[in-house]
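Visitor: Here is a sequence together with a model predicted from it:
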Amino acid sequence: MQCWTDLGQVPRDLGPSVVTIGNFDGVHRGHRTVLGRMVATARSHGWRAVAVTFDPHPSRVHRPESAPELLTGTADRLELLAETGLDGVLVLRYTLELARTTPEDFVREVLVEGLGARRVVVGHDVRFGRDNAGDLGTMVDLGRRYGFDVDALDDVHGDRPGPRRWSSTWVRELLAEGDVAGAAEILGRPHRVRGVVVHGDARGRELGFPTANLGRTEGMVPADGVYAGWMRRVGRDEGLADGYLPVAVSIGTNPTFDGVERRVEAHVPDRTDLDLYDEEVVVELVDRLRPTERFDSVEALVAQMAVDVARTRELLAGGPLVLGPLAGD
């Protein structure tokens, strides 16, 4: 998949193409279903499949004080988009200047002249252009004027009871509760947090459970607790030894030691030989073992950590979680 951060980088002979627009935070199963159908349409016509997205998220520009925590950073979003089979992604820098672009100018400059769109795939609730003045009717009218068709797709719903559609908002709610297994149902994969391993206070090593402490993270950090998951070392082949490791993950402030800084710490069971400092890693959270607790003694904490590690081995014995394919994927 090619990635462009400016229209000037897009090959002039890219088109014809099928194009969709969105933030794609988390690249959840709803996104993947739409993108999968779009890719299939593009292949059947011999066209290119291209997504247009934005960085930073528009909410961080318009209402930074109330912007939602993002499920994925840019690196993970692009990695996940590439897995859908897209030919290209145009990542537009979202600014107030871009926000002032009229709906027609956006369609003409980006979709038509920039990407050679022959078909544009959007949801029924699409809004675009200055003051969100453009809607589905606007897109259809502009399609007639500039020579592209518009596919308006219905919301994609999951298997859980009720009419709620798969959405990034729903995933955030589940993560805020620590329900990473529920979030995985909507994402189609375990939720991931990315960061560089930094030096901590070495307390885990002293207790017999050395941990990789993630520095500044990308990806929403779920509720405090202890989780079972997998750690991928970025830049290493997952098929090679030590590239993909089972981990017991602690998220919280270490209340037993009166900690105040919220941390993400990953322990690799049965391994004391790993040197992960300064490495970028991706931690995938499979299931929550328990909430964070304050223990009356270090001995009680160590005993519980042993139980957590044993449970982690149990949960991950079958290997990484792989969810089944989706219709349209």
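Guide: That came in fine, so what should we check first?

Visitor: CA atoms for contacts and neighbours, from now on please.
Guide: Fine.

Visitor: Regarding this protein, what is its longest strand?
Guide: The longest strand of the chain (DSSP state E) is strand 280-290.

Visitor: tell me which residues in it are buried?
Guide: Neighbour counts using 16 or more other CA atoms under 10 Å place Glu280, Val281, Val282, Val283, Glu284, Leu285, Val286, Asp287, Arg288, Leu289 of strand 280-290 among the buried residues.

Visitor: Make CSV from these and add distance to Val234 to it.
Guide: CSV is the format used below for the buried residues of strand 280-290 (distance: CA to CA, whole Å):
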residue, distance to Val234
Glu280, 6
Val281, 5
Val282, 7
Val283, 10
Glu284, 13
Leu285, 16
Val286, 19
Asp287, 22
Arg288, 24
Leu289, 26
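
Visitor: Alongside the first one, take a look at this:
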Amino acid sequence: MIVFHEPAEVPAGFGPSVVAIGKFDGVHAGHRAILERARVDAATGAKVVAVTFDRNPLALLRPELCPESLIGATQKIQLLAETGIDATLMLRFDEQLADLSPHAFVEHVLVGALGVRTVLVGDDFRFGKGGAGTPETLRELGAEFGFSVEVIADVQSRDAGRRVSSTWIRELLTDGDVAGAGKLLGRPASVWGEVVHGLKRGRELGFPTANLSPDLEGFVPADGVYAGWLIDEGSADRLRSGIRYPAAISVGTNPTFDDVPVRQVEAHVLDETEIDLYGHRVEVQFVARVRGMVAFEGIDPLIAQMQTDVEHVRAALG
């Protein structure tokens, strides 16, 4: 997948294209339905392009209302690439972009840069200065510039009778329900970041952990212990395709010792006591919650519980 960061990077004659526009926060099942429809529409020879943003527009326009993102920009690009689309235009949402009128956005981004033939959006899509543009606005501009517009209905959960949304996924993760969130995402919920040095207490207890930097990407679920996977993508100067390890994952502030000032994500890779991940970029995937976070009265009860946790993780991962 090709990644562009501004319309000027798109080469002349790039189109025709079928474009799906949205925040794509989480690239969940609803987003994937739009992208899959775009791939069908492009089967006659057009390129499939996702147009999205490096942040939630509310982070600039109404920061007090902006929810925490499910994924960061790096994760979004990786997940969009996995859908099989041809390109992503990851626009920097700044004041200049926010001030574009709907007409200017369509003319310069969709038509001028991408040679758009069809645009796909959700029914709650808004664009242009002040959110003035709606799907109906897009249809009117399509008639002017010669492209069609498809509004894709929400994906609904039959069991819950609720539309799949980033809001719902955030609620599940806040409750620690990573399995439920994974069903809506179509993949395990995850965070991504660099492994940094911690207090090394896990190694002292016989359970060495890879500690993720606090500035990681992704929505961190509720405090607790989880079964999941650690995917090692290597260091900045030596990338790799990704080696997956089963892991027991801890989220929280280590209440037994009460000396960790901020919540942290740390993963104990099962059966790999000598693995060196410092400085590596890793993805930590959450598959199932094992238990909540509690404080233990001493080291021996903690070690006993950690041994039990590891067995529960093995069972959860099959």
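Guide: Thanks, I have the structure now. Keep in mind it's a predicted model, so treat the numbers as computed, not measured.

Visitor: if we can go back for a sec, report the mean distance between the longest strand of structure 1 and its aligned residues in structure 2.
Guide: Following superposition, strand 280-290 of structure 1 is found to deviate from structure 2 by 0.4 Å on average (mean CA distance after the TM-score superposition for structure 1).

Visitor: so what does that strand touch, helix or strand wise?
Guide: If you count contacts as 3 or more CA pairs under 8 Å, 6 or more residues apart in numbering; DSSP states H and E, strand 280-290 of structure 1 packs onto helix 180-187, strand 191-198, strand 225-233.

Visitor: what's in contact with it?
Guide: In this structure, residues lying in contact with strand 280-290 of structure 1 by CA atoms under 8 Å, 6 or more residues apart in numbering are 178-181, 184, 190-197, 225-234, 308, 311, 321.

Visitor: which one of the buried residues of strand 280-290 of structure 1 is nearest Glu261 of structure 1?
Guide: The shortest gap between Glu261 of structure 1 and any of those belongs to Val283, at 19.2 Å (CA to CA).

Visitor: how much space between that closest one and Glu113 of structure 1?
Guide: 40 Å (CA to CA, to the nearest Å).

Visitor: How about Val180 of structure 1?
Guide: Summarising the geometry, the distance separating Val180 of structure 1 from Glu113 of structure 1, computed by CA to CA, is 42 Å.

Visitor: Have a look at these two and say which one is more surrounded.
Guide: Remark: of Val180 of structure 1 and Glu113, Val180 carries more neighbours, 27 against 15, as counted by other CA atoms under 10 Å.

Visitor: Can you find the partner of that one in structure 2?
Guide: Under the alignment (TM-score structural alignment), Val180 of structure 1 maps onto Val178 of structure 2.

Visitor: ok, how many other residues are close to Phe14 of structure 2?
Guide: Using other CA under 10 Å, Phe14 of structure 2 is surrounded by 13 other residues.

Visitor: wait, it sits on Arg117?
Guide: No - Phe14 of structure 2 is not in contact with Arg117 according to CA atoms under 8 Å; the separation is 11.9 Å.

Visitor: which residues does Val310 of structure 2 contact?
Guide: Per CA under 8 Å, 6+ apart, neighbours of Val310 of structure 2: Ala248, Leu270.

Visitor: residue contacts, Val260 of structure 1?
Guide: Contacts were defined as CA under 8 Å, 6+ apart; by that measure Val260 of structure 1 touches Thr253, Asn254.
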